[in-house]
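> 3D, please:
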Amino acid sequence: MAINKLSEVEISSAIAQLAGWAVVNGKLQKNFKFRDFVEAFGFISKVAIVADKMGHHPELFNVYNKVTIDLTTHDANGISALDFELAQKIDRLL
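Model (predicted):
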């Protein structure tokens, strides 16, 4: 099944439903801040489990208590509905 890149209008509509996510350099991005490194890394582990079950793997960046997540669908060459689905699941982990 082909995954399609969303249009700018579709992205604008979908992003309005999410808190704290933005399009940065063509990727859906959100920054998270935790109490310490262990809490941040625990969150990354939870994200990894959810993402792997979806077969959709985000770009995860961690510096001490900060985590940045970038979502894009390489097969679609941009942001797809799959990215928004994962973003919603990530937000539910908090």
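
> all contacts plus neighbour counts: C-alpha atoms, from now on.
Fine.

> Now do the helix or strand containing Phe41: which elements does it pack against?
In this assignment (DSSP states H and E), Phe41 forms part of helix 37-54. When contacts are defined as 3 or more CA pairs under 8 Å, 6 or more residues apart in numbering; DSSP states H and E, helix 37-54 packs onto strand 59-63, strand 66-71, helix 81-92.

> One more, so I can put them side by side:
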Amino acid sequence: MSKLSEDDIEKRLLQFPDWEYYDDAIHAEFEFENFKDCFSAMSRIAFECEALNHHPNWFNVYNILTISLSTHDANGVTSRDFKLAEAIEAIVEPDEE
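Sure thing, here's the model as predicted:
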């Protein structure tokens, strides 16, 4: 998997308004109602990570989840990171029906 150019990353980020690119990774922070809801989302994200065999750097304090994605083998951001970001978005911000 090859590392995306900064231009490609910025273009793809237009679809992910909660995410930012810096330090060779894409980053987002999500706030939940409480710790239980945050941990529940983390558990669902963990299953997606395993399915994609791609794991984030993440940090949790009470109801805040901070996530950083980069592909370590490529030393930067790849399409794999955006695939996981898309799955994360579907979990933390499901479409209203």
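
> thinking again about what came up before, can you tell me what part of the second structure the helix holding Phe41 of the first structure aligns to?
Under TM-score structural alignment, the alignment places helix 37-54 of the first structure onto residues 35-52 of the second structure.

> who touches the matching stretch?
Around stretch 35-52 of the second structure, the neighbours that count as contacts under CA atoms under 8 Å, 6 or more residues apart in numbering are 31-32, 55-56, 62-65, 84, 87-88, 91-92.

> let's go with 6 Å and repeat that
For stretch 35-52 of the second structure, contacts defined as CA atoms under 6 Å, 6 or more residues apart in numbering pick out Phe32, His55, Tyr62, Asn63.

> can you pick the most crowded of the residues you listed?
Of all the contacts of stretch 35-52 of the second structure, His55 has the most neighbours under the rule other CA atoms under 10 Å, reaching 19 neighbours.

> just checking, Lys30 of the first structure touches Leu18?
No. In this structure, Lys30 of the first structure is not within contact of Leu18 by CA atoms under 6 Å, at 10.1 Å.

> more neighbours, the two?
When Lys30 of the first structure is set against Leu18 and neighbours are counted by other CA under 10 Å, the residue ahead is Lys30, at 18 against 13.

> helix/strand/coil for the more buried one?
strand (DSSP: H, G, I helix; E, B strand; the rest coil).

> Leu18 of the first structure too?
In the three-state summary, Leu18 of the first structure is assigned as coil, counting by three-state DSSP.

> so what corresponds to it in the second structure?
Matched across to the second structure, Leu18 of the first structure falls on Phe16, judged by TM-score structural alignment.

> and Gln15 of the second structure, what does it touch?
Under the criterion of CA under 6 Å, 6+ apart, Gln15 of the second structure has no neighbours.

> any idea how far it lies from Ser5 of the second structure?
Spatial separation of Gln15 of the second structure from Ser5 of the second structure under the definition CA to CA, to the nearest Å is 16 Å.

> do Leu52 of the second structure as well
The gap separating Leu52 of the second structure from Ser5 of the second structure is 22 Å, by CA to CA.

> Same question for Asn75 of the second structure.
According to CA to CA, Asn75 of the second structure stands 12 Å off from Ser5 of the second structure.
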